[in-house]
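1. fold the following and give me the result.
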Amino acid sequence: MSDFRPRRSVLFLPASNARAMEKARGLAADVVILDLEDAVAPDAKAAARDAAVAAAREGFGARECVIRINADDGDDVAAVASSEADAVLVPKVRSASDVARYRAALGDKPLWLMIETCEALGRLQDIADTGAHGFVLGVNDLALELGARPGAERAWLAPVQAMVLAAARSRGMIALDGVCNDFNDDDRLRAECDAAAAMGYDGKSLIHPRQIDICNAAFSPGADEIAWAAKVRDAFASGDGGVTQVEGKMVEALHLTQAERILGMAR
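-> Next up is the predicted model:
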């Protein structure tokens, strides 16, 4: 399912905040997630649902528009199923049967799944096998369930990131790293983005517009990567399709796949 559409910066917006949604149409985020869950007070959820559907109808230009629903909320599901959102983000997924239930209600609307429970971690491959479009790490809820200590150190998360990414890639799904809570700490954000990008993640979910530029830079291919990829592509185009060399190093078919992905992202 993965493609070359950039999903470097994925900005959460409270669907109850009309000003924030309007402002997002001028931001450099690749994806906006109109949130009906954590960011919306209980007494504001019905109005936020209507606002999200209306905003999705108006669209966000070239940006993907995703709506995050509340878990097991029939009103949310019904409203979003017929909306013009590009995808639905489902929270608190625990099993493949959860996904099947949403799939039955949402039809062919692409599903993005929050991986934020310990139960989901034990069933990642089964969940990936459901045909969902992507995984989004929910680091705050995972930290709570795991009992991880709060703070900037993310060492506890690295094994989880690898597991989630591997399950996603095994079925061609997109994979997005979780949020950085301290939106004023640029160094921390940059470190988190660089680590996730190096691991192979497509992008990162964000909670503040000021995080977008750092995120976009980290998940974009650099000039050196693009130049290397072009050389690999050209080497295979002029060769016999077997092993060849670029810049004095052996390259093979798997490197061509990497090169094509880099060039696709650059485009």
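2. okay, CA-based contacts and neighbour counts for the rest of this
-> Will do.
3. what's around residue 220, how many residues?
-> 18 (other CA atoms under 10 Å).
4. touching, it and residue 265? I think so.
-> Yes. Assessed by CA atoms under 8 Å, residue 220 is found in contact with residue 265 at 7.3 Å.
5. for the stretch 51-200 of the chain, what spans make up the helices?
-> Under the criterion DSSP state H, counting those that start in this stretch, the stretch 51-200 of the chain contains helices at 74-81, 96-106, 118-121, 124-128, 139-146, 158-170, 186-199.
6. please give me the structure for this one as well, since I'd like to look at both together:
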Amino acid sequence: MPASNERALEKAKTIPCDALILDLEDAVAPDAKPAAREAACAAAASGEYGRRTVTIRVNGIGTEWHDADLEAAAQAGPAAVVVPKVGSADEVRTLVAKLEAAGAPDHTVLWAMVETPRAILGALAIATASERLGAFVMGTNDLVKELYAEHVPGRAPILPSLHTALLAGRAAGIAVLDGVHNDVKDTDGFLAECRQGRELGFDGKTLIHPGQVEGANAAFAPSEQAVEDARGLIQAFEDGQGSGVVTHNGRMVEQLHVDSARRTLAIHEAIAALG
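-> Prediction:
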């Protein structure tokens, strides 16, 4: 959400999303950035966004606004500060040190946008650089641009990069969020990309329009059938412990299946709690 748009900040209080990124970067014109910074920080500190995870995206490292953005965001204490084009482990450590020096509370973590070839090639080092790094956010638009690739259905040109970032995120135990779908009128393409992201293993998808929220929520939430199957599988495993091979609906059940089922139920319960 552009932090320079007062109506957008107000509307964000009613959008049924999990998280908000109050933007100071691409969505804000240069002459509006100081006012946007003030508005984003006030919004993040207001407590008026319910259970939504409120984050602030600052301007990138090396820009004239970056240091002031980072200091103000740290003091506002959002759930996370989102930094574009993070390219190395050293940058992560520097960002974390600056957040802490500016007085960021313990709950304010760093979300690193991964959107350059350098970041992809160093993804594991970036992901493990600090315990204060909470998530990767894929910057798919910039990644396509940097690779001289094209936006195509199925995203074949960037699938290796997406998978590399996912591997690094899973190895480090952080969340990994899929990039945006640009064409808000292309509903079928958007929904296909949501399904693909879920199948790849992303934790969620970043969005550019409130009209995309419903589709993303449906794609990333476990279906009623999946929840029912998860409960049945866990029950079968618990009932059959000590009896040798356990089966559920004709399939052998092992601990790894139980772990996946419990994750499904945890996601379902977290979504229910948001409601």
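7. right, so of the helices of the stretch 51-200 of structure 1, which gets closest to residue 235 of structure 1?
-> Closest approach to residue 235 of structure 1 among those (CA to CA): helix 186-199, 24.9 Å.
8. that closest one against structure 2, how far on average?
-> Helix 186-199 of structure 1 differs from its equivalent in structure 2 by a mean of 0.4 Å after superposition (mean CA distance after the TM-score superposition for structure 1).
9. any chance of a markdown table for the helices of the stretch 51-200 of structure 1, columns distance to residue 30 of structure 1 and mean neighbour count?
-> As requested, the helices of the stretch 51-200 of structure 1 are exported to a markdown table (distance: least, CA to CA, whole Å; neighbours: other CA atoms under 10 Å):
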| stretch | distance to residue 30 of structure 1 | mean neighbour count |
| --- | --- | --- |
| helix 74-81 | 20 | 17 |
| helix 96-106 | 24 | 16 |
| helix 118-121 | 27 | 17 |
| helix 124-128 | 23 | 21 |
| helix 139-146 | 21 | 16 |
| helix 158-170 | 20 | 18 |
| helix 186-199 | 15 | 18 |
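10. turn these into a markdown table, including distance to residue 215 of structure 1.
-> Supplementary listing: those in a markdown table, determined by distance: least, CA to CA, whole Å:
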| stretch | distance to residue 215 of structure 1 |
| --- | --- |
| helix 74-81 | 28 |
| helix 96-106 | 29 |
| helix 118-121 | 26 |
| helix 124-128 | 26 |
| helix 139-146 | 17 |
| helix 158-170 | 17 |
| helix 186-199 | 6 |
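11. out of those, flag the one nearest residue 179 of structure 1.
-> Between residue 179 of structure 1 and the helices of the stretch 51-200 of structure 1, the tightest spacing by CA to CA is seen for helix 139-146, at 6.9 Å.
12. mean per-residue distance, the closest one versus structure 2.
-> Looks like 0.6 Å for helix 139-146 of structure 1 (mean CA distance after the TM-score superposition for structure 1).
13. what is the orientation angle of that helix with helix 158-170?
-> Interaxial angle of helix 139-146 of structure 1 relative to helix 158-170 (axes from the mean of the first three to the mean of the last three CA atoms, to 10 degrees): 120 degrees.
14. element containing residue 15 of structure 2, please.
-> Following DSSP states H and E, one finds residue 15 of structure 2 outside all helices and strands.
15. what's the counterpart of it in structure 1?
-> Counting by TM-score structural alignment, residue 15 of structure 2 lines up with residue 27 in structure 1.
16. wait, isn't that match in contact with residue 209?
-> Yes. The criterion here is CA under 8 Å, and residue 27 of structure 1 meets it with residue 209 at 7.5 Å.
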